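# Sequence and predicted structure below; questions after.
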Amino acid sequence: MLRELRMAHLALVDEAVLPLDHGLTMLTGETGAGKSLVAGALSLLAGGKADPKLIREGEDLAWVEGVFDLEQNEAALAACAGLGVRVGSDGVLVLRRELRREGRGRVLINGLVSSQALLEDIGGRLVAIQSQDQQRQLARPAFAREFLDAALGLDSELAAVRAAVAAHQAAAAALAGRQREVDFARRQQEIWSYQHRELVEMRLRDGEVEQLDEDLAVGRNARGLLEAAGRALQDLSDGQPAADALLGSAEKALAPLEQTSARLGAALRLVRDAEEAVGEAAADLRRFVDGLDIDPTRLDEWEERRAQYQSLCRKYQRDVPGLIALREELAQQLERQRSSVDDLRVLEDGLKAAAVEAATAAAALRKSRRDGAPNVARRAAELIRPLALPDLELRFEIEPDLYASGPIELDGSRCRLTGNGADLVRLRVRTNRGEAPGEVGAIASGGERSRIWLGLSVLADRQAERPLLLFDEIDSGLGMDNARPVAALLARLAEGRQVICITHLATVAVKGERHWVVRKAARGRRTVLAVTEVTAEERVQEVARLLGGSVTSAGPPAAQVAYARELLARPATSPATGI
């Protein structure tokens, strides 16, 4: 609910603060006093168009601010959380709109600069302004459908449709995705087959390139390697003198002295270790020289094999492990392509089954709408006729939302399918006896549309989704007597919620739980607006003024004042509507 509405430098308003509460609040004032400015301020908080002309003369900045208490509004809190707007533990949300004469205005949500789009999303959930111009929504199929579903309480049917639609969309997406894969695979099959065959025939082995590089290095330098190994072997073992012979002679010289000197014993051990190492090195060199028999043909084979690896790595831009992985990937792609026909058939069957489920849910929803629509139309007409519409007739037309390429078939026709079903719902009205029913926008006047909307709102009121409602000109064209049922319905609609009504009729104003008056006043050379709450005797005087007749500087005539007291003392229930 809106706890407080504040504004400054807006049109004729210097500064104004309106504390508000649950229930029905009435706003009155003389013609031209600026009552609709409150509607304009709320429109700004709901994301409405900001006109710099609204800025008070002589000021560069105007602003309007709404302090909302969302503690008991779980739907609004969930919406804020979903939009990334943080609301404090106290549930307070402050929306502020600034208008500048030059440059762009600003939007602030809980003190943080935000966007108009976000303000429109959040503010539009918290404030609904029902002026004559906005009653055009009655002609929208979406409005008629939403009202009918709410009046019939079709939440479970709608939930079933939405679940079925989600399943159908998921099945369609899975099939479309697999079909794209299959189409791509078919185009790529020849390429994949060639690449896979090429990699298989190569008989790739991880580590083979490194072995080939080593073998080729040895083969290309065989003569030099033989000469170097031969010289080393000559020095170590086969030459005169050779290292092993010299070490043997040294060992013989030191062996008898091993026990006489620790240092000589240590030297002897080093000589023996060196003799052993030289022997092992000579044996390795001899094996290397004996085994180094390079066949030129084999060397060519190694060269060719290494070139094949190099060519494939360059072609596929991968190393050998990457080529092995690619070979496996291609094998899997080809296997998937071979099984794609079966996969598609399974997915197609799944989509058909999902379409049947969706059609069943949509058909159940359509039946509930068609079965319940006549009773809802009758109840709504009975509720609205006392609102100066004695000949009103309402009718709901429920037709298939035909679409040749629609995903489901209902009653022999292909239809569009959304989370709201497969129907077009239109509201047809007749306001005068003898006329043919037609669209509400073409048949009803602005005031009639407002009263029709009021009656429908009462019938389909949904506590969890209730924003603040502001009615402007709902009593337009009505007299005091035939406005009584309108006032009674407003009072009923305001039970447990917040409703503000701008009115010029006393019989409507007295139904409010609170009453605010907009007055013009002169301040120096300027005119300003003052918005004040009236209670007790002040309210009696304002209601008396609304009754009309001559009003002198001393106030309304005594008879009007007495009648005003009588109206304010009457109980809230209206005999005309039984509300």
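Perfect, thanks for sending it.
# contacts, neighbours, all on C-alpha from now
Noted.
# Residue 505 against residue 546, yeah?
Yes - assessed by C-alpha atoms under 8 Å, residue 505 is found in contact with residue 546 at 5.9 Å.
# hey, where'd the helices end up in the stretch 251-400 of the chain?
In the stretch 251-400 of the chain, the segments counted as helices under DSSP state H, counting those that start in this stretch are 262-291, 296-316, 320-338, 340-384.
# how much does the second one deviate in direction from helix 320-338?
When you say that, I think you mean helix 296-316. Helix 296-316 runs at 60 degrees relative to helix 320-338, counting by axes from the mean of the first three to the mean of the last three C-alpha atoms, to 10 degrees.
# The longest one too?
Our comparison of helix 340-384 with helix 320-338, counting by the same axes, to 10 degrees, yields an angle of 70 degrees.
# Centre of the chain to helix 340-384, how far?
Relative to its chain's centre, helix 340-384 lies at 25 Å (C-alpha atoms, centre = their mean, to the nearest Å).
# just checking, what packs against it?
helix 141-152, helix 155-201, strand 393-400, strand 408-410, helix 446-459 (3 or more C-alpha pairs under 8 Å, 6 or more residues apart in numbering; DSSP states H and E).
# buried stuff in the next helix or strand after the longest one?
The one in question is helix 155-201. Going down the chain from helix 155-201, the next helix or strand is helix 208-220, by DSSP states H and E. For helix 208-220, the neighbour count (16 or more other C-alpha atoms under 10 Å) marks 209, 212, 216, 218, 219 as buried.
# and here's the other structure:
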Amino acid sequence: MLVHIDIKNFTVVKHVELSVQKGLTAITGETGAGKSIALDALGLCLGQRAEANIVRNGAKRAEVVAHFDISKLEHVKQLLNTEMLSQEDNPDECFIRRVVSAEGRSKAFINGIAVNLSQVKALGSKLIHIHGQNDHHQFLKSENQLSLLDGYAQHQNLLEHTVDSYQQYKKQSQELKALQDAQQQRLDRLSLLQYQVDELDEFAIAQGEFENIEAQFKKLNSVQDLRETAEKSCYALKDDDNGNVIAMLNTVNKELGELLNSDDALQSTYDLLQSASIQLEEAYGELSNYQSSLESDPAQLALIEQRYSDALDIARKHKVAPELLHETHASLAEELSQLNKQEASLQAIEESCEKALSAYRNSATALHQSRATAAQQLSKEIATSIQQMNLPHAVVNTHVEHDESSAPSARGNDKIEILVSVNPGQAPDLMEKVVSGGELARIGLAIQVIRSRDFSIPTMVFDEVDTGISGQTASIVGKLLHSLGAQSQVICVTHLPQVAAQGHHQLFVTKLTDGKSTETKVLQLTKQERVNEIARLLAGDELTDTAIANAKDLLKVS
């Protein structure tokens, strides 16, 4: 509940402090005095847009502080605790402060802690509901009528379940659409990959195989040259009877060996030549064996040549080095496997999407059934309320149409229409077609009272919602607000004496000027001051005995 509001340098207000009590508080005042300023300041404090022109002329900043008693609002305490904004020393109180500089910069605080406007709005929506002068026009819109019905039905669990099932379906359908959009491209790639992998599977090149094939191909392709070269080398080393390298080296070694006794300085040279002779013999032996091993095998050469050529051709297709064919094969096979999994995943997601849609339809149907039931009772309550406001023949029908074929939405698949008739013989129709401005205001007020009661918000503010009514209807409206004030805290800006007289408390707004500046003041009226103010509302500025008597009668005072 709102306990206190402190307003400084807000438009024409220099400084106003208001203590607000339980029950219905009526705010009255002269035309143009600024009766709605306090409510505008409260709206600013609760997160409405701030502009530099709201700062009083000559002031550096405007400031509004609202003090709330939240001792019985456990959901508000929980929100503050979650956001770490509660007061540890006094968790039953909450302060919201808004400061706007002359340059238009704005800051907001909850219990002295700087916060953003979304946090202020989230908290404010649980503390106060403000009904503006023309808010009844909002009920002409189907989406607002749907919100009204949901609030009245109090089926938050069904709403949340529908939202959850819708979000799940939306997620599944987005995944499905992404796969479907890419399906043709994926199928084309799948076809190409299948062909490539099948070809590489058939070729089945092993890791390191190409290097081996290349070496064999070069060897088999050069057998004749290798054999001729080996034969010439063996002939030069040992097989030439007319003179060969090994024979000549042996002769040199024999002659040097005979001279070692004459000069031992030749020993090192002799040893080197002996070693060379041994190595040449070994080289000759290996070369002779190599020559013997060389066989010309045209069939083997043809096989190796074909394998080598095929490897080069396939590598050229894939634009990779032939040495990388094995790795390319593995990479393409993995990509093919992943694409096949995506095809399987597409089928699975199609099935999941169907299940999610079915779950959503069930949730939306349950929500519709609850709405349809609540709509009947809501129609009766609205009709009863507006019949009491001098519209005795009023009929209200709330139609809730469920369209399963429509696209899923977070709010279900219902279309709502509140149809009204206010005259005998008139068929119920859309409000904008069959009611006047004053009749719409009464219907809107009835809806607002019903909605406020069901929303269970501790403080309701009505800003001249009684515009367009008078006389007996005004008395009924006043009694409605009085009854609502018995359950919750209600603040109502009004120009009607019948409504003001129903207030448990009354504030008077006046405008003072010294010719240079203007200042608005808000005064708490005493019992006698209330009589005079109600008389003024009845008769104008001149307080007659009759007006005072009528005021006392309205206030039920002697």
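Nice, thanks for sending it over. Quick caveat: nothing in here was measured; it's all calculated off a predicted structure.
# Let me see the TM-score of these two.
Once superposed, chain against chain, the TM-score is 0.68 (TM-score structural alignment, normalised by the length of the second structure); 499 aligned residues with a C-alpha RMSD of 5.4 Å.
# ok so, going back, can you tell which of the helices of the stretch 251-400 of the first structure is closest to residue 478 of the first structure?
Counting by C-alpha to C-alpha, residue 478 of the first structure lies closest to helix 340-384 out of the helices of the stretch 251-400 of the first structure; the figure is 14.0 Å.
# what's the first-to-last distance across stretch 37-53 of the second structure?
Start-to-end span of stretch 37-53 of the second structure (C-alpha to C-alpha, to the nearest Å) is 14 Å.
# helix/strand/coil for residue 423 of the second structure?
coil (DSSP: H, G, I helix; E, B strand; the rest coil).
# list the contacts for it?
Residue 423 of the second structure sits next to 393, 394 when contact means C-alpha atoms under 8 Å, 6 or more residues apart in numbering.
# Please report the distance of it from residue 395 of the second structure.
9 Å.
# Check residue 118 of the second structure too.
From residue 118 of the second structure to residue 395 of the second structure the distance is 40 Å (C-alpha to C-alpha).
# still on that earlier bit, among the buried residues of helix 208-220 of the first structure, which one sits closest to residue 38 of the first structure?
residue 209 (83.7 Å).
# residue contacts, the closest one?
Contacts of residue 209 of the first structure (C-alpha under 8 Å, 6+ apart): 306, 309.
# on that earlier part again, of residue 118 and residue 395 of the second structure, which one has the most company?
Comparing residue 118 of the second structure with residue 395 by other C-alpha atoms under 10 Å, the one with more neighbours is residue 395, at 23 against 11.
# Name the nearest residue to the more buried one, ignoring sequence neighbours.
residue 421 (5.1 Å; C-alpha to C-alpha, 6 or more residues apart in numbering).
# The counterpart of that neighbour in the first structure: neighbour count?
Aligned by TM-score structural alignment, residue 421 of the second structure pairs with residue 430 of the first structure. Residue 430 of the first structure has 20 neighbours, counted by other C-alpha under 10 Å.
# now residue 533 of the second structure
What residue 533 of the second structure shows, counting by other C-alpha under 10 Å, is a neighbour count of 26.
# gap between it and residue 385 of the second structure?
28 Å.
# Next: residue 168 of the second structure.
41 Å.
# which one of these two has more residues nearby?
Taking other C-alpha under 10 Å, residue 168 of the second structure and residue 385 do not tie; residue 385 has more neighbours (24 against 18).
# My read is that the more buried one contacts residue 446, right?
Yes - using C-alpha under 8 Å, residue 385 of the second structure is in contact with residue 446, at 5.8 Å.
# Show me the common contact partners of the two, please.
Common neighbours of residue 385 of the second structure and residue 446 (C-alpha under 8 Å, 6+ apart) do not exist.
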